[in-house]
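A.B. asks: sequence-free structure coming up:
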């Protein structure tokens, strides 16, 4: 009993436990060096955004409806008497930009639809982790066009920065929120004739009446 010797049966038992631990931990260790991938957008959501474009501030409601093939931004520029401005985009490649207060509308046929939920997953580059606005974020870049910040814990978008310098801060993100169908309908004067309505087949990237034409310029769809 004395002498402090370890029972002979302890050695095989210890070896078995070590082998078991190696088998459990090895798969986790192998994935430690892999970069995370962006979380796809939910099929439908509503986001409230605070946007800053070189000091020009605006608030936006972003309604995303992939099953419905549509994407709507309702933008309110700071102290603008004609707010809001609507950017109404459809999966058939048609977009409408209208300001009800002025009864003006501009349409564009761009040949591509709205962003799919996995638009960032394909072709993005992982830039690492960074704290922004008090959130620990994974940071991704795509096509030298956008830098996207995703909360590590919740996987929700926190901020995205366009190459133009426009920054969108996500103030609220409601997954599964759906806008009523009537709210998606472009006003009747978008389909009339005359000076109040015009069309543009160019890439959505130019300002219209002081507003941004196209919230997500279509070059982002190039994977």
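C.D. replies: Yes, it's here. In this text the structure is predicted, and so the values were computed from the model without any measurement.
A.B. asks: going forward, measure contacts and count neighbours with C-alpha atoms only.
C.D. replies: Noted.
A.B. asks: Might you report the residue contacts of the residue positioned nearest the centre of the chain?
C.D. replies: Central residue of the chain (C-alpha atoms, centre = their mean): residue 157, 6.2 Å from the mean position. Residue 157 makes contacts with 148, 149, 150, 151, 170, 173, as judged by C-alpha atoms under 8 Å, 6 or more residues apart in numbering.
A.B. asks: Closest to residue 84 out of the residues you listed?
C.D. replies: Closest approach to residue 84 among the contacts of residue 157 (C-alpha to C-alpha): residue 170, at 18.7 Å.
A.B. asks: hold the first one in mind and look at this next one:
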């Protein structure tokens, strides 16, 4: 009875085949890495309209802010509730005009004409990416812009989570409603804002609160053109 012959490759051929396979795999991996690098994250532009509720904290001083951003109509509205205090309305237009007023019996109002309008949707263009950090329980991409602000964006949803001003004031984003718009009637400035005999050209501090254009920082008068 004949026994089938078995063929065994010489050891040097097996070694050569193994080395060739390893080199081929290494080459493919190198080419894939070179042609498909992980890009540096860039900030997501703001929606052209949104509503956000912010919790502001500065050394224990708390505020709740309803932020209505409306790039389509060239306007921005910060409705600022001071803890156990009054409500300040900060209405900003893209032509640089701002009104700061209350709707209580004191009827306080001041205005300012600034050289910059509201923040553009892509105002974070050119920000420096500094990596990933956990904040408020979310893993975030983090950028710094113009030595003015550190901005945190959720890695998963790409929504803003938190931002820190250079003064140390912190904004915690509680809600973020894309496409939400405030009805036009709410943007009307009260009549007593127009009783001034001469226009106000410098920002006047109403109830101790001054704002940045579109990003509220009540501890500074600085307005950065970002």
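C.D. replies: Okay, I see it. Please read these numbers as outputs of a predicted model, since none were measured by experiment.
A.B. asks: Can you tell me what the residue nearest to the centre of the first structure aligns to in the second structure?
C.D. replies: Aligned by TM-score structural alignment, residue 157 of the first structure pairs with residue 160 of the second structure.
A.B. asks: From residue 209 of the second structure, how far out is that match?
C.D. replies: Counting by C-alpha to C-alpha, to the nearest Å, the gap from residue 160 of the second structure to residue 209 of the second structure is 24 Å.
A.B. asks: before we move on, what about residue 177 of the second structure?
C.D. replies: According to C-alpha to C-alpha, residue 177 of the second structure and residue 209 of the second structure sit 26 Å apart.
A.B. asks: Those two: which is more packed in?
C.D. replies: Taking other C-alpha atoms under 10 Å, residue 177 of the second structure and residue 209 do not tie; residue 209 has more neighbours (18 against 14).
A.B. asks: Kindly state which residue of the first structure is aligned to that one.
C.D. replies: The alignment partner of residue 209 of the second structure in the first structure, by TM-score structural alignment, is residue 211.
A.B. asks: Could you do residue 94 of the second structure as well?
C.D. replies: Per TM-score structural alignment, the equivalent position to residue 94 of the second structure in the first structure is residue 91.
A.B. asks: Equivalent analysis for residue 114 of the second structure, please.
C.D. replies: Alignment note: residue 114 of the second structure maps to residue 110 in the first structure; criterion TM-score structural alignment.
A.B. asks: my read: that match touches residue 204, true?
C.D. replies: Yes. Using C-alpha atoms under 8 Å, residue 110 of the first structure is in contact with residue 204, at 7.2 Å.
A.B. asks: Find residues that contact each of these two.
C.D. replies: Counting by C-alpha under 8 Å, 6+ apart, the common neighbours of residue 110 of the first structure and residue 204 are residue 218.
A.B. asks: between these two, which one's more packed in?
C.D. replies: Neighbour comparison, residue 110 of the first structure and residue 204: the larger count goes to residue 204, with 20 against 17 (by other C-alpha under 10 Å).
A.B. asks: Work out for me the element the more buried one sits within.
C.D. replies: In the assignment (DSSP states H and E), residue 204 of the first structure maps to no helix and no strand.
A.B. asks: quick one: it and residue 219 touch, right?
C.D. replies: No. In this structure residue 204 of the first structure lies outside contact range of residue 219 using C-alpha under 8 Å: 9.1 Å.
A.B. asks: what's the neighbour count on residue 17 of the second structure?
C.D. replies: Counted with other C-alpha under 10 Å, residues neighbouring residue 17 of the second structure total 12.
A.B. asks: Checking it next. Helix, strand or coil?
C.D. replies: Of the three states, residue 17 of the second structure takes helix under DSSP: H, G, I helix; E, B strand; the rest coil.
A.B. asks: Please give me every residue in contact with residue 38 of the second structure.
C.D. replies: By C-alpha under 8 Å, 6+ apart, residue 38 of the second structure has no neighbours at all.
A.B. asks: so how far is residue 126 of the second structure from it?
C.D. replies: From residue 38 of the second structure to residue 126 of the second structure the distance is 19 Å (C-alpha to C-alpha).
A.B. asks: Residue 136 of the second structure too?
C.D. replies: Counting by C-alpha to C-alpha, the gap from residue 136 of the second structure to residue 126 of the second structure is 25 Å.
A.B. asks: Could you check which of these two has the larger neighbour count?
C.D. replies: More neighbours surround residue 126 than the other of residue 136 of the second structure and residue 126, with 14 against 10 (other C-alpha under 10 Å).
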